[in-house]
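> make a model of this:
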Amino acid sequence: MSAEKKPAPKVEPLRKTRPCPECGKPSQREHYPFCSNRCRELDLSRWLSGSYAIPVAGDEAMADGEDEN
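The predicted model follows:
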C-alpha cells in the first residue's frame, strides 16, 4: 500500500479589509494594510527618514541611568 503525498494547497488567511493608513482606500491583500505598493513605500520612507519618532518624556539624564545626588 503506497500513499502518495499530495502537495498541500497554498491557503492564505483572509484579513479584514481596512482603510489604507496613507490614503484611506480599502486595503489590498498583497500590500496589507496598505492599498498599493506606493502607499507602503511612502510609509517606509517616513520611518527611514525619522518622521515617526517617539517623543521622550521626562529627563533624558534619568533614562541614561545617571543619579541625581
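
> rest of the way, CA atoms for contacts and neighbours
Fine.

> what are the ranges of the helices in this protein?
Under the criterion DSSP state H, the chain contains helices at 37-49, 60-63.

> could you find the residue nearest the spatial middle of this protein?
For the chain, residue 33 is the residue whose C-alpha lies nearest the centre (Cα atoms, centre = their mean; 7.6 Å).

> please provide the structure for the following sequence as well, for comparison with the first:
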Amino acid sequence: MPASSIDCPICGRPVEISDPHLPFCSERCRLLDLGNWASGRYAIPTAISEQESAGDGEVSERPKDEGE
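The predicted structure follows:
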C-alpha cells in the first residue's frame, strides 16, 4: 500500500500526496528550495577529468590530430 503522505524536504512536515505543492508543504518551502538552487547551495555532481584534477582547474583544448 503506497504512503498517503511524505515529508517536506525543507521543513519535514508531512505532505499529503494530493497537495498541489508536492513534494513541499507550502509555497514558502517551494520558494526556499528554488532559492537554494539559484544561490548554488545545491549542485549536481559531475565527473572530474584527469586533466582538471591534476591542474588548477583550467582545461586547455587538446589539439586535434590532422587525421580527424
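
> TM-score for the pair, please.
Comparison of the two superposed chains (TM-score structural alignment, normalised by the length of structure 2) gives a TM-score of 0.57, and 53 aligned residues with a Cα RMSD of 3.1 Å.

> quick one, what contacts the residue nearest to the centre of structure 1?
18, 19, 20, 21, 27 (Cα atoms under 8 Å, 6 or more residues apart in numbering).

> one more time with 10 Å
15, 16, 17, 18, 19, 20, 21, 22, 26, 27, 39, 40 (Cα atoms under 10 Å, 6 or more residues apart in numbering).

> what's the match for it in structure 2?
Matched by TM-score structural alignment, residue 33 of structure 1 corresponds to residue 23 in structure 2.

> measure that match to residue 40 of structure 2 for me?
20 Å (Cα to Cα, to the nearest Å).

> same deal with residue 27 of structure 2?
20 Å.

> cheers, nothing more for now.
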